[in-house]
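Colleague: Below are the sequence and a predicted model; questions follow.
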Amino acid sequence: MAGVLMLSFGVMMVLGLPIAFAMALAAVMTIANHPTLPFSVFVQRALIGADSYSLLAIPFFILAGNIMNVGGITARIISFANACVGRFSGGLGLTTVMSCMVFSGVSGSAVADATALGKVLIPGMKRSGYDPGYAAAITASASVMGPIIPPSIPLVIYALSVGKGVSVAALFLGGVIPGLLLGGGLAVVVYLISRARKYPVHEAVPMREVLRSGSKAIWALMMPFVILFGVTGGVVTVTESAAVAVLYALFVAMVIHRELSWRQLWSICVQSGLDSAVVMIIIAFAAGFGWLMAVSGLPREIAAWIGAFSDNPWVILILINVLLLIVGCFMEAIAAMIILIPVLIPIVEAVGIDLVHFGLVIVFNLMLGLLTPPVGILLYICGNFAQVKIERVVREVLPFLGVGFGVLAIITFVPEVVLWLPRLVLQ
């Protein structure tokens, strides 16, 4: 059964089917070759996987990000970031990193960050003389911070998949320092490469201009703190905080900035519905696929193999990281999480690895997969904005991937980087 499932899935992926349909068709073919399982079982498991109140946070965060983008809030974030760091070598690249860092505190999605900011910043960098592949690589790499810095859609999905009382608030807080480390590392690489290539430097902006752009962006800058403090303070649940983020974004865009009309709001809701549907169909089909894999006994065999290989937690983490890096090259991150988490959690629990720490390791690792071909969706999104072939983006993204691997090593082998802030705030 496991052989038919994995072989079918591999064939579908090679044929280029979208990940959700590859999982669904592989499951159907497996059930067709099983003497007792009815076809309805896959539909039932898929519906159960998608039927969760907590998953409502996903469309709400997507909607909040889209409202901010159309309502002029994103433009103010970019303007403030440019005023702060535009004077340095690679100023526009640094602006991209800083803008992604701020926008990450709203959207919770790497794709949302790349789409919202890439369509503005990549053409801007090209006009300033940046290599198009380099401009795309900066934006793609910085967008990885979207699911690391809270809020984070993948961390919500991880908490739901694990259960066992894993706190979403702890996961959100655990992502703050790794996200800042990644942003800082990317900024250093952008500065060094841009200085070596002699990319243009903007004139220094007077402090009063920095303060003025900061005052315009203050509502956007406050939003991540509203979400984070609401969740960690016990005022709202994660799902409720996502709804609050939508109301907050609506208030700022329609009342404070007055750049969003009711007519635009309808198109935003339609687009957010489409974006949410893509995520939810992956979650649903991955749940059915994962259930079939569990029934086949494959997770137990993998767990037994890793457990027999070593009982040292550091060795286990290295093996899991290698596995995730390989999987991330070929599978969409959310689907990989739903399929692999039931396999990996018993292994890490057996060797005493903290589940909050492991949550950040698995999410960070799979987010790096967004920068690796052949799937690497961020490479394609940003390459499209830059109007260059994917090969040029891949070449330019390698130094930034090196930063990502370095931060992954830090959070893997120094758990306190992840756990210090949750313990400080929640205990």
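Modeller: Perfect, I can see it now. Worth saying up front: this structure is predicted, and the values here are computed from it rather than measured.
Colleague: drop to CA atoms for contacts and neighbour counts, all remaining ones
Modeller: OK.
Colleague: how far out from the middle of the chain is the one helix or strand residue 212 maps to?
Modeller: Element membership of residue 212 [criterion: DSSP states H and E] is helix 207-232. Helix 207-232 sits 22 Å away from the centroid of its parent chain (CA atoms, centre = their mean, to the nearest Å).
Colleague: Check which residues of that helix are buried.
Modeller: Neighbour-count burial for helix 207-232, counted by 16 or more other CA atoms under 10 Å, picks out 210, 213-214, 216-221, 223-224, 226-228, 230-232.
Colleague: One more: stretch 9-20?
Modeller: Neighbour-count burial for stretch 9-20 [16+ other CA under 10 Å]: 9, 10, 12, 13, 19, 20.
Colleague: Would you mind measuring from the third one to residue 27?
Modeller: Going back to what we said before, that points to residue 12. 11 Å (CA to CA, to the nearest Å).
Colleague: Just give me the neighbour total for the nearest residue to residue 340 once chain neighbours are set aside.
Modeller: Of all residues not flanking residue 340 in the chain, residue 290 sits nearest, at 7.9 Å (CA to CA, 6 or more residues apart in numbering). Close neighbours of residue 290, defined as other CA atoms under 10 Å, add up to 27.
Colleague: What's the end-to-end length of stretch 158-174?
Modeller: For stretch 158-174, the first-to-last residue distance is 13 Å (CA to CA).
Colleague: Centre of the chain to that stretch, how far?
Modeller: 15 Å.
Colleague: do the same with stretch 51-71
Modeller: Stretch 51-71 has its C-alpha centroid displaced from the chain centroid by 14 Å (CA atoms, centre = their mean).
Colleague: got the contact list for it?
Modeller: 74-75, 106-109, 112, 116, 153, 156-157, 160, 238-243, 245-246, 249-250, 253-254, 257-260, 265, 268-269, 272-273, 275-276 (CA atoms under 8 Å, 6 or more residues apart in numbering).
Colleague: Show me which of these are buried.
Modeller: 74-75, 106-109, 112, 116, 153, 156-157, 160, 238-243, 245-246, 249-250, 253-254, 260, 265, 268-269, 272, 275-276.
Colleague: Out of the residues you listed, which sit inside helices?
Modeller: Those of the buried ones among the contacts of stretch 51-71 mapping onto helices are 74-75, 106-107, 112, 116, 153, 156-157, 160, 238-243, 245-246, 249-250, 265, 268-269, 272, 275-276, per DSSP state H.
Colleague: sorry, back to before: which strands or helices does the host helix or strand of the residue nearest to residue 340 pack on?
Modeller: Using DSSP H and E, residue 290 sits within helix 262-296. Helices and strands touching helix 262-296, by 3 or more CA pairs under 8 Å, 6 or more residues apart in numbering; DSSP states H and E, are helix 2-14, helix 19-32, helix 40-50, helix 57-70, helix 333-350.
Colleague: May I see the ones you listed organised as TSV, with distance to residue 196 added?
Modeller: TSV is the format used below for those (distance: least, CA to CA, whole Å):
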stretch	distance to residue 196
helix 2-14	40
helix 19-32	40
helix 40-50	49
helix 57-70	33
helix 333-350	34
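Colleague: One more to weigh against that first structure:
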Amino acid sequence: MTFSMVVLFGAFFTFLILGTSISAGLALAGIFTLSLQIDFGSLSSTIGEQIFGGLDHFGFLALPFFVLAGAIMNQCGIAHRLIDFAMLIGRRIPGSLWQTNVLANMLFGCLSGSGIAAATAIGNIIAPIARENKYDMPMTTAVNAASAPTGMLIPPTGAFIVYSLITGGSASIVALFLAGYFPGIVMGLAVMVVAYVYARRRGYASDKSPFRLAEVAGVLWRAIPSLGLVVLVIGGIVGGAFTATEGAGVAVLYSLVLAICYRKLTLEKLIRVGMETIYASGVILFLIACSGLMSWSMTFASIPDQIGEILTSISSNKYVILLMINVALLIVGTFMDMSPAMLIFTPILFPVVTDLGVDPVHFGVIIVYNLCMGIVTPPVGTVLFISASITGEKITRVIPPLLPIFTVQFIGLLVVTYLPAFSLALPRLFGVM
């Protein structure tokens, strides 16, 4: 088992260093490990069976549907409407433009299902206004980057669908969706708190103008149809009107109708949306197929059991092991994107934590929260690089204001980790656990 584990991880990281794609690295590492366990005659058939079998689940159909819905919403001018709504909520708080950025990322991120899409759409609108109002641009970049992944915790989000299917349905998608609300809000509030303190120190004034009824009604009228997507999809899934996969189809239909009503979806945009969906879905599903082969080879070689024994030999305390897992995932997140990291480490860590009595839904929230922070940290912090490219700031100037935000977000991670009721309150309230 020890030799199999060395071969598996040694081969995978060697391929990464050589510049091989993550998907190919996953598949080849799994093949090398399997070659130690079964004869060559059975190897090729086993490989094909596991790669195609890894996608043989109806629930995976929800992924391309949610990707398509997010792409449509991204093309039909939703960002401007949500920014107006966020500005209405946050304009009385010092650093109102930063507060608006965070709220808009939380709202748009959960609709698009992508931290990258949120950082791009919201950042491109906020950055010019921030520069015009003489806001500190490194801090503006940090706020946009750190708040963009919040929508990947707030449902509907593909990350929880992938986690649920990796764990074989041990954690229901409905329960995971509901469990993501409070942690997602906490991650966003962490950014707002630091931005508030920073704005007070810099003497940034808030907007003291009175709220006019006509203005408020107009902003709400423009924003409610977009926010209705979340209410419809989550309400329908929790209420039992449709499954998560059917809910994804409803999200596509709703987004399409909304885009047509807004007269924003031209033929050219529709083709672009289709191409984006095909590309993104293809990448995700191919990753899942290759990771399925690697996961099966790990299970076949009893590698998760051995890792569990290693962790429990260090400490038998559940809370110490959870802290070690958090630190490990934060480190992993600095050099690996969310999807491959989740696909690789969930099969390894899931048996360990469940044997310790950690609820599968609770662990799903922990792992997604960790990896949401990871996609902002260099050297592979995609969201950070996108935010910096929008504002034109150097990464070295963005890191200092980013560090206090990460500190507060890490405190939020500890709350999520050690207070399970914080995540599980809503699933239990609605009776889905």
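Modeller: On my side now, so go ahead. Just so you know, these numbers come straight off a predicted model, no measurement behind them.
Colleague: TM value for the aligned chains?
Modeller: Once superposed, the chains reach a TM-score of 0.92 (TM-score structural alignment, normalised by the length of the first structure), with 426 aligned residues with a CA RMSD of 2.3 Å.
Colleague: of the helices and strands packed on helix 262-296 of the first structure, which approaches residue 361 of the first structure most closely?
Modeller: Proximity to residue 361 of the first structure, assessed across these by CA to CA, is greatest for helix 333-350 (11.6 Å).
Colleague: could you give the angle of that closest one to helix 262-296?
Modeller: Angle, helix 333-350 of the first structure to helix 262-296, by axes from the mean of the first three to the mean of the last three CA atoms, to 10 degrees: 50 degrees.
Colleague: ok now helix 333-350 of the first structure, how far from the chain's centre?
Modeller: With CA atoms, centre = their mean as the basis, helix 333-350 of the first structure stands 17 Å off its chain's centre.
Colleague: ok, now stretch 271-290 of the second structure?
Modeller: Relative to its chain's centre, stretch 271-290 of the second structure lies at 16 Å (CA atoms, centre = their mean).
Colleague: what stretch of the first structure does it fall on?
Modeller: On the basis of TM-score structural alignment, stretch 271-290 of the second structure is assigned to residues 266-285 in the first structure.
Colleague: And for stretch 415-423 of the second structure?
Modeller: The aligned range for stretch 415-423 of the second structure is 410-418, by TM-score structural alignment.
Colleague: same check, this time on stretch 110-123 of the second structure
Modeller: By TM-score structural alignment, stretch 110-123 of the second structure lines up with residues 105-118 in the first structure.
Colleague: which residues touch the matching stretch?
Modeller: 61-62, 64-66, 69, 74, 96, 99-100, 103-104, 136, 139-140, 143-154, 223-224, 245, 377-378, 381-382, 385.
Colleague: Next: stretch 330-346 of the first structure.
Modeller: Outside stretch 330-346 of the first structure, the residues that reach it (CA under 8 Å, 6+ apart) are 19-20, 154, 157-158, 161-162, 282-283, 286-287, 289-290, 299-300, 302-303, 327-328, 355, 362-363, 366-367, 369-370, 373-375.
Colleague: Kindly recompute the last result at 7 Å.
Modeller: Contact with stretch 330-346 of the first structure is made by 19, 154, 161, 282-283, 286-287, 290, 299, 303, 366-367, 374-375, as judged by CA atoms under 7 Å, 6 or more residues apart in numbering.
Colleague: for stretch 202-222 of the second structure, same thing?
Modeller: 81, 84, 85, 91, 92, 93, 94, 95, 96.
Colleague: could these be laid out in a markdown table, adding secondary structure, distance to residue 192 of the second structure and neighbour count?
Modeller: Below are these laid out as a markdown table (DSSP: H, G, I helix; E, B strand; the rest coil; distance: CA to CA, whole Å; neighbours: other CA atoms under 10 Å):
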| residue | secondary structure | distance to residue 192 of the second structure | neighbour count |
| --- | --- | --- | --- |
| 81 | helix | 21 | 19 |
| 84 | helix | 17 | 18 |
| 85 | helix | 16 | 23 |
| 91 | coil | 12 | 19 |
| 92 | coil | 13 | 16 |
| 93 | coil | 9 | 22 |
| 94 | coil | 10 | 23 |
| 95 | coil | 9 | 24 |
| 96 | helix | 10 | 24 |
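Colleague: Farthest-apart pair in the residues you listed, please.
Modeller: Longest distance between any two of these is 21.8 Å, between 81 and 94; criterion CA to CA.
Colleague: Just give me the neighbour total for the aligned residue in the first structure for residue 65 of the second structure.
Modeller: Under the alignment (TM-score structural alignment), residue 65 of the second structure pairs with residue 60 in the first structure. Neighbourhood size, residue 60 of the first structure [other CA under 10 Å]: 24.
Colleague: can you give me how far stretch 158-174 of the second structure is from the chain middle?
Modeller: 13 Å.
Colleague: go on, stretch 119-135 of the first structure?
Modeller: The answer for stretch 119-135 of the first structure is 23 Å, by CA atoms, centre = their mean.
Colleague: Then stretch 173-193 of the first structure?
Modeller: 15 Å.
Colleague: hmm, what's the outermost residue in the first structure?
Modeller: residue 35 (39.6 Å; CA atoms, centre = their mean).
Colleague: Which secondary structure state is assigned to that residue?
Modeller: coil (DSSP: H, G, I helix; E, B strand; the rest coil).
Colleague: distance of it from residue 17 of the first structure?
Modeller: From residue 35 of the first structure across to residue 17 of the first structure, the span is 27 Å (CA to CA).
Colleague: circling back to that earlier point, ok, now which ones touch the residue farthest from the centre of the first structure?
Modeller: Going by CA under 7 Å, 6+ apart, residue 35 of the first structure touches no other residue.
Colleague: Would you mind pointing out the helix or strand residue 188 of the first structure falls in?
Modeller: Element membership for residue 188 of the first structure (DSSP H and E) is helix 176-197.
Colleague: which of the residues in that helix are buried?
Modeller: Those would be 176-179, 181-187, 189-191, 194, for helix 176-197 of the first structure by 16+ other CA under 10 Å.
Colleague: which one of the residues you listed sits closest to residue 409 of the first structure?
Modeller: residue 178 (10.7 Å).
Colleague: What's that closest one aligned with over in the second structure?
Modeller: Aligned counterpart of residue 178 of the first structure in the second structure: residue 183 (TM-score structural alignment).
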